[in-house]
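1. A structural model of the following input is requested.
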Amino acid sequence: MTAYSVLVPFVPSRPEQLLPFAGLVHWTGAERLWQGQSLVTETHQAFAHAAGAGFRVPVGLGVTLMPLRHPTEAALQARSLALMTGQPVLAGYGPGAPAVQKALLGAPYRSPLTAAREYLTAVRAALDGTDAVLEGEYLHQEALLPPVPGPRVEIGLGVLRPGMARVAGEVADAAICWLTPARYLADTIVPEVTKSAESADRPAPKVVAMVPIALAAPDRDPVRLALASNRHHLKAAHYQDMLRRGGVELPAATGSQAQDESARGAALVAGDAFLYGEPAELLAKLEAFREAGVDEIVLNVTGVAQLYGAQAASRELRTLLTVLGLAS
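-> Predicted structure coming up:
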């Protein structure tokens, strides 16, 4: 059965801003509270604050940047969060864009796939407290963390394209996808994850889809919402490539930034990479993700938060959860 979760739809500058969204998970049938990488307030600490305020809910990190922390530190942070909340943690990691890798490491990874495979293997070894010494192309790790009983920490990998899907199948507990249309998940990502896991003789990781979404309303422009949610992603070559593979007809650049942005935002909506519509329409579009083999759908109302504010985003999420039968 496909679960539904909630993404914090903005980067909090104060930890208390997280609490209404933690409350949505606490008081409804939502599976988990998710937050991506933040360079304003550290994500692990924000979740720990919510737990201290009484909202001890399952959380997901989707995804944090590998270059920011050594795998031993990543394991320690994730395990600490599980022990503080008393709930399972799904800790997702990704290499980030080449420009981010260069800014933090001095040069991009020669092979992001190799770097990701090594990183997730090292995080799992640290969590398990194994005495293995790992010596890879991108990292060195010796055992430091003792095994500690507590809620399980699952390890996820950010996945956009087939290569990373295969790595997830080999070593991850979850493949975490962002802005990926349902048909692309069905035709490409889920089969690659499954086939790779079978080759590695291990259970297939769950597939998590972060789905940008908004309810239709008379005062709303779906293109503006799509751009408010995904403007920066549309500038990245790897996202453009993924979307085109997924059947989203992104137009070629014309030289006018405003026209190009508008046309690409419209393509997101037309290609169902950004979901917009009345409740019945959205239910049908979300059903396509379930049919594609997605195990957890994360409701992402970032566009609503950007254009209408955090309170409107919280109301939108509650409405969506109610439509899905998870809230009243």
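2. for the rest of this, base every contact and every neighbour count on C-alpha atoms.
-> OK.
3. now the helices for this protein?
-> Assigned helices in the chain, in chain order: 19-27, 43-52, 71-85, 98-105, 112-128, 162-171, 182-184, 190-199, 222-234, 237-245, 257-270, 279-291, 302-308, 310-323 (criterion: DSSP state H).
4. tally of neighbours for A263?
-> 17 (other Cα atoms under 10 Å).
5. my error: substitute A50 in the last question.
-> So A50, with other Cα under 10 Å, has 22 neighbours.
6. disregarding flanking residues, what is the spatial nearest neighbour of it?
-> In space, and not counting its chain neighbours, A50 is closest to L19: 6.0 Å by Cα to Cα, 6 or more residues apart in numbering.
7. Proceed likewise with the subsequent sequence, for comparison:
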Amino acid sequence: MRVGVLLNERGGADALDKLADDVRRAADDGFSSAWISQIFGVDALTALAVAGRGVPGIELGTAVVPTYPRHPAVMAQQARTAALALEGRLTLGIGLSHKIVIEDMYGYDYGRPLRHMDEYLSVLLPLLSGENASFKGETLQGSIGLSVPNEGRVPVLLAALGPKMLKLAGERAGGTVPWMTGPVTVREHIAPTIRAAAEAAGRAEPRIVCALPTCVTSDPERAREQAAKTFEMYGHLPSYRAMMDREGVDGPADLAVVGDEDAVAARLEELAEAGVTDFVAAGFMPGGDRERTRRFLRSAAAR
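-> Have a look, this model is predicted:
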């Protein structure tokens, strides 16, 4: 199981300089990948293109960019431009986001998410492979080609949790990038569903890039209390709530990978045995715990 890190969003006029330092440090520390979320701060693809340019030897990914606000041709053009800047080290993670964001904030119809994603991929995937797209569906259409001078295809992962979306990810994408999903859910639901779909479609075994809050500490109770506060909102979003119920936990604090070095190592081993191909650590504690967590993750990445 490869080990990567989720980069924290940076603020201030020098946000991109700080992010560039974070990317370089992640590469120097030996992590296989570094990821950034697309929320309401800097644009993830633009930020990675700027911050990751000239930092070799590390995969850079989005986890994830919402699809609804960007036509798939626009997404493909931006992703291919970012991949060009990063010399082919970009992995494009995309997802539906949530009804509260797409309908209440952006004003788009969130009524047919599976149909939307399936049709979105019908335009996006050919363009990411350097081919022309010609598709007319029920939710979108695209007849276009791009001239960005990439070498090779930009890989795509879906933020897939439900069985139908996991099936789609296995059939058409390179895997899934779940957040707030524990080992029981991966072992019993995500891994078998997506692998069966990929096998039936004659595709390679899919990646399962699992991101979770992580803290190596001597005070796990305090860390879980902080996780409960920091990640509280995810316990109320329907898609994540369904995964927590499937896992049998009360909330995000129960999913956080927390404890001393031995406890966290055991949790990572459990995730690997469940089928996780890439573990992405999201640090959330300050001070000494942050540095202790980083030291542990460096050693885990080197194994």
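8. out of the helices of structure 1, flag the one nearest L61 of structure 1.
-> helix 43-52 (7.6 Å; Cα to Cα).
9. what residues does the closest one touch?
-> If you take Cα atoms under 8 Å, 6 or more residues apart in numbering as the criterion, helix 43-52 of structure 1 is touched by 15-16, 18-19, 22, 35-37, 56-57, 59, 61, 77-78, 81, 84-85.
10. and the residue nearest to A50 of structure 1, how many neighbours?
-> 19.
11. ok, now G12 of structure 2?
-> 8.
12. relative to L19 of structure 2, how far out is it?
-> To L19 of structure 2, G12 of structure 2 is 11 Å away according to Cα to Cα, to the nearest Å.
13. cool, and A27 of structure 2?
-> Applying Cα to Cα to A27 of structure 2 and L19 of structure 2 gives a distance of 12 Å.
14. before we move on, what about A160 of structure 2?
-> Counting by Cα to Cα, the gap from A160 of structure 2 to L19 of structure 2 is 27 Å.
15. more neighbours, these two?
-> With neighbours defined as other Cα under 10 Å, A160 of structure 2 and L19 compare such that A160 has more, 25 against 22.
16. next, count neighbours for the residue nearest to the more buried one when sequence neighbours are not counted.
-> Nearest non-adjacent residue to A160 of structure 2, counting by Cα to Cα, 6+ apart: L166, 5.1 Å away. Residues lying near L166 of structure 2 (other Cα under 10 Å) number 27.
17. L166 of structure 2 is in contact with A191, isn't it?
-> No: counting by Cα atoms under 8 Å, L166 of structure 2 sits too far from A191 to count as a contact (9.0 Å).
18. between the two, which contacts overlap?
-> With Cα under 8 Å, 6+ apart, L166 of structure 2 and A191 have no common neighbours.
19. against A78 of structure 1, how distant is the most centrally placed residue in structure 1?
-> Nearest to the mean C-alpha position of structure 1, by Cα atoms, centre = their mean, lies G62 at 3.5 Å. Taking Cα to Cα as the measure, G62 of structure 1 falls 12 Å from A78 of structure 1.
20. shared neighbours, those two?
-> By Cα under 8 Å, 6+ apart, the residues touching both G62 of structure 1 and A78 are A91.
21. what about the nearest residue to E154 of structure 1 once chain neighbours are set aside, how many residues nearby?
-> Take E154 of structure 1 and drop its neighbours on the chain: the residue closest to it by Cα to Cα, 6+ apart is L90, 4.6 Å away. By other Cα under 10 Å, the residues close to L90 of structure 1 number 24.
22. now G129 of structure 1
-> Neighbour number of G129 of structure 1 under other Cα under 10 Å is 15.
23. right, and it touches L144 too?
-> Yes: taking contacts as Cα under 8 Å, G129 of structure 1 lies within contact range of L144: 7.5 Å.
24. re earlier: nearest to L134 of structure 1, of the helices of structure 1?
-> Nearest to L134 of structure 1, of the helices of structure 1 and by Cα to Cα, is helix 112-128 at 7.0 Å.
25. which of the residues in that closest one are buried?
-> By neighbour count on 16 or more other Cα atoms under 10 Å, the buried set for helix 112-128 of structure 1 is 112-113, 115-128.
26. which one of the residues you listed is nearest V323 of structure 1?
-> Using Cα to Cα, the buried residues of helix 112-128 of structure 1 come closest to V323 of structure 1 at L120, 36.4 Å.
27. and that closest one, what does it touch?
-> 71, 93, 155, 157, 171-172.
28. who wins for neighbours among those residues?
-> L157 (33 neighbours).
29. what about that one, distance to P212 of structure 1?
-> Counting by Cα to Cα, the gap from L157 of structure 1 to P212 of structure 1 is 19 Å.
30. looking at the helices of structure 1, which one is packed in the most?
-> helix 162-171 (a mean of 24; mean count of other Cα atoms under 10 Å).
31. between helix 112-128 and that helix, find me the angle.
-> 20 degrees (axes from the mean of the first three to the mean of the last three Cα atoms, to 10 degrees).
32. so how far is helix 162-171 of structure 1 off the chain centroid?
-> 15 Å (Cα atoms, centre = their mean, to the nearest Å).
33. how big is the offset of it relative to structure 2?
-> Its matched residues in structure 2 lie on average 1.3 Å from helix 162-171 of structure 1 after superposition (mean Cα distance after the TM-score superposition for structure 1).
34. and that helix, what other elements does it pack with?
-> helix 112-128, strand 153-158, strand 174-178, helix 190-199 (3 or more Cα pairs under 8 Å, 6 or more residues apart in numbering; DSSP states H and E).
35. now render those as a markdown table, adding distance to V304 of structure 1.
-> Formatted as a markdown table, these follow (distance: least, Cα to Cα, whole Å):
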| stretch | distance to V304 of structure 1 |
| --- | --- |
| helix 112-128 | 32 |
| strand 153-158 | 24 |
| strand 174-178 | 17 |
| helix 190-199 | 29 |
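36. so which of those gets nearest R220 of structure 1?
-> strand 174-178 (23.0 Å).
37. list of residues touching that closest one?
-> 62-63, 92, 154-160, 165, 168-169, 193, 205-211.
38. mean deviation of that strand from structure 2?
-> Averaged out, strand 174-178 of structure 1 is 0.8 Å away (mean Cα distance after the TM-score superposition for structure 1).
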